[in-house]
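J.: predicted model and sequence below, questions to follow.
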Amino acid sequence: MIGVSSKDTKDCSYPVRVEEIISCHTLSLVHMQLLSMRTYKTIVRCLEFSQLKEFKLVVGFRFQVPELLEKTSLAIDMRNAAENVSEAEITELIPTNVTELVIHNSLDMIERLSLHLLNAMCLKTCDIRRCSKITCILESEENNFPLLERMNISNLPKLRMICGEVVKPGTLMNLKSINVDGCSSLKCLFSMHLIFQLKSLEEITIFRCHAMEEIIEGERNTNGEDSSHADATEVILPKLQRLKLILLPNLRSIYKGNIQCDSLRSIKIYDCISLNKLPLGLFGIEKVQHVSPSTTFEQITCQKQWWESLQWDQPQAKHLLQPYFVDHHRRAYSLRAAVVQREASI
């Protein structure tokens, strides 16, 4: 089913055939849901998407169609596209003015994602899932995604880095949230070169990344060894509000140097059994003269046994943070009890 509107129809949507879209030169809006990649290739080569005020394109999804929020959006499920699309053609399928891009199930068709997005300078939301060949999200110097605000990546088994070694000024400068799930080869989320660009970051969520060892890469000295805490460069994330770390069994460090997060409101950490220390700068009590967490901080939710086993750089730190501690298991039990009580009252 395809819905369009044009100057002649005064923005009234109605269903049309593919042939009508190709022959129409006054389109201003296109909402399209197609199962056939072959049909989409025909349309994308004939339409001037840069002339449209709005388009929402959903291609190949049979179930669980994603909700597209931006005005110029494209969602492609490539599970059944292997016979109809080559890797060289993928770039042609992505309109240059797309602001929201969803790619699922590319299997082994996409290895270097950013090379297909060289001209997608307006991208604000990126959602990449179940793409087995991708090793790096951003490795192109031509497009450093300065407008990207939301990045969701899931089940990329070969992903080894978010950004390549060359990080241009302004790279991901507007990124507000990053959600990483099930990337089993990813050992570090942010390199030192990248983290200094992320001044707009508000939320970090990492889930089921079993190889993850550190969130922010530690600096190395000339011998390739980790720098000491005192020698490490301070990291400042002025807008970070929420940090969620879940099922990261090999995580040993959030950051080994000083970190400053004056806007942090909540931390949730579950099943990170190798993590035994939290940077006090997360809470605004890195310096000795600070006698309480920052005024924005609300709570840290974690398992009680893990909380009790943590090591602290300052003896008074645990005492200062205890009022903000929420037992994960107790909270989960309270929520279940509330649901049962509500259902019983209906």
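T.: Received the coordinates, thanks. Bear in mind the structure is a predicted one, so any value in this text is a computation, not a measurement. Residues are numbered from 1 along each chain as shown.
J.: every contact and neighbour count from this point should use C-alpha atoms.
T.: Fine.
J.: just the helices in the stretch 151-300 of the chain please.
T.: Assigned by DSSP state H, counting those that start in this stretch, the helices in the stretch 151-300 of the chain fall at 192-195.
J.: so in this protein, which helix runs the longest?
T.: Longest helix in the chain, counting residues (DSSP state H): helix 328-345.
J.: need the contact partners of that helix.
T.: With contacts defined as CA atoms under 8 Å, 6 or more residues apart in numbering, helix 328-345 is touched by Tyr270, Thr301, Cys302, Gln303, Lys304.
J.: before we go on, here's another structure to hold up against the first:
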Amino acid sequence: MVLPGESRSWMRLEWCHIEGCPKLHTLFPAHEHEFFESIRIFFASDLPMAYCIWVRSICHHSSSFEGLQYIYLHNCPPLVFILPISSFTLPHLESIQIAHCSNLQHIFPLNDECPQEIASKVTFKKLKHIKLYHLHKLEQICDTRLITASALETISLRDCWGLRRLPAVSLEGPKPVVDCEKDWWDRLDWDGSEASHEPSLFKTCHSVYYRKTLPRVSILR
């Protein structure tokens, strides 16, 4: 567990890189006066026992994580979620890259105290890049039906078969490029043009190899 002493604070933390800590369980436990308003980059890799980065009861303030721009996670199998959202909406987040976190279900779950306006719609104003690989249990990027990301440029996904929805995007400007398996793309759920959420608003690029549905035939002769 990473825990500051009584005389220390994470208030000025701007960059966090944690790698290869086999006994680490929780990175940042709850603290009523920690807003993490200065953190810009978070990187974590090879944490085989880490089930939590920021706990669900983390302090909720409008300035919390307002400077966070980049999230990178690799090979943290026990993680179920990354950062709970309540009264803050990550206004400067630009890039999310996560791979080989086999238990991850939600990147940004909603806290129980989340206001209704956020619970119904979460907007990531500056999010440009999403890269998600081998997240077998991922269900949602954010635990809300509608996510908007008007600045989105690229989405790259592999082996995230449980994910059914992409963020809504801008009706104007270049279309975001989605690099993914064709089978996955064909099964996505959409809200339609009125919500800026339909396939025609994206440009797809399917990998040469993708999983195909096998015919239902007997292998017995």
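T.: Here it is on my side, so go on. Since the model is a prediction, treat every value here as computed from it, not as a measurement.
J.: now the TM-score, please.
T.: Here the TM-score for the pair of chains, by TM-score structural alignment, normalised by the length of structure 2, is 0.77; 201 aligned residues with a CA RMSD of 3.1 Å.
J.: from the contacts of helix 328-345 of structure 1, which land in helices?
T.: Lys304.
J.: surely Asn155 of structure 1 meets Asp127?
T.: No - with contact defined as CA atoms under 8 Å, Asn155 of structure 1 does not reach Asp127; the gap is 11.3 Å.
J.: which one's more surrounded, those two?
T.: Between Asn155 of structure 1 and Asp127, Asn155 has the larger neighbour count (other CA atoms under 10 Å), namely 20 against 16.
J.: wait, what's in contact with the counterpart of that one in structure 2?
T.: Taking TM-score structural alignment, Asn155 of structure 1 has Asp46 as its aligned residue in structure 2. Contacts for Asp46 of structure 2 (CA under 8 Å, 6+ apart) come out as Glu19, Gly20, Cys21, Pro22, His74, Asn75, Cys76.
J.: so which of the residues you listed wins on neighbours?
T.: Ranked by the number of neighbours (other CA under 10 Å), the contacts of Asp46 of structure 2 place Cys76 first, at 25 neighbours.
J.: tell me the contacts of that one?
T.: Per CA under 8 Å, 6+ apart, neighbours of Cys76 of structure 2: Ala44, Ser45, Asp46, Leu47, Pro48, Met49, Ala50, Tyr51, His100, Cys101, Ser102.
J.: what's the match for it in structure 1?
T.: Alignment note (TM-score structural alignment): Cys76 of structure 2 maps to Cys183 of structure 1.
J.: of the contacts of Cys76 of structure 2, which belong to strands?
T.: Residues of those located in strands (DSSP state E): Ala44, Ser45.
J.: looking at the contacts of Cys76 of structure 2, which is nearest Leu68 of structure 2?
T.: Using CA to CA, Ala44 is the member of those that sits closest to Leu68 of structure 2, with 14.5 Å.
J.: contact partners for the closest one?
T.: Neighbours of Ala44 of structure 2 in contact, by CA under 8 Å, 6+ apart: His17, Ile18, Glu19, Tyr72, Leu73, His74, Cys76.
J.: show me what the helix or strand harbouring Thr42 of structure 1 is packed up against.
T.: Under the criterion of DSSP states H and E, Thr42 of structure 1 resides in helix 37-46. Packing partners of helix 37-46 of structure 1 (3 or more CA pairs under 8 Å, 6 or more residues apart in numbering; DSSP states H and E): helix 18-23, helix 87-93.
J.: make CSV out of the contacts of Cys76 of structure 2 and add distance to Lys131 of structure 2.
T.: Formatted as CSV, the contacts of Cys76 of structure 2 follow (distance: CA to CA, whole Å):
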residue, distance to Lys131 of structure 2
Ala44, 15
Ser45, 15
Asp46, 18
Leu47, 19
Pro48, 21
Met49, 23
Ala50, 21
Tyr51, 21
His100, 12
Cys101, 13
Ser102, 15
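J.: ranking the contacts of Cys76 of structure 2 by neighbours, who comes first?
T.: Going by other CA under 10 Å, Cys101 tops those with 27 neighbours.
J.: need the counterpart of that residue in structure 1.
T.: Aligned by TM-score structural alignment, Cys101 of structure 2 pairs with Cys209 of structure 1.
J.: before we move on, back to that, the match of Asn155 of structure 1 and Gly20 of structure 2: what is the separation?
T.: The gap separating Asp46 of structure 2 from Gly20 of structure 2 is 5 Å, by CA to CA, to the nearest Å.
J.: hmm, who's touching stretch 192-200 of structure 2?
T.: Stretch 192-200 of structure 2 has contacts (CA under 8 Å, 6+ apart) with Pro167, Ala168, Val169, Ser170, Leu171, Trp190, Asp191.
J.: Throw those residues into JSON lines and include distance to Lys137 of structure 2 and neighbour count, thanks.
T.: Formatted as JSON lines, the contacts of stretch 192-200 of structure 2 follow (distance: CA to CA, whole Å; neighbours: other CA atoms under 10 Å):
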{"residue": "Pro167", "distance to Lys137 of structure 2": "18", "neighbour count": "20"}
{"residue": "Ala168", "distance to Lys137 of structure 2": "22", "neighbour count": "23"}
{"residue": "Val169", "distance to Lys137 of structure 2": "24", "neighbour count": "22"}
{"residue": "Ser170", "distance to Lys137 of structure 2": "28", "neighbour count": "18"}
{"residue": "Leu171", "distance to Lys137 of structure 2": "30", "neighbour count": "14"}
{"residue": "Trp190", "distance to Lys137 of structure 2": "20", "neighbour count": "16"}
{"residue": "Asp191", "distance to Lys137 of structure 2": "23", "neighbour count": "14"}
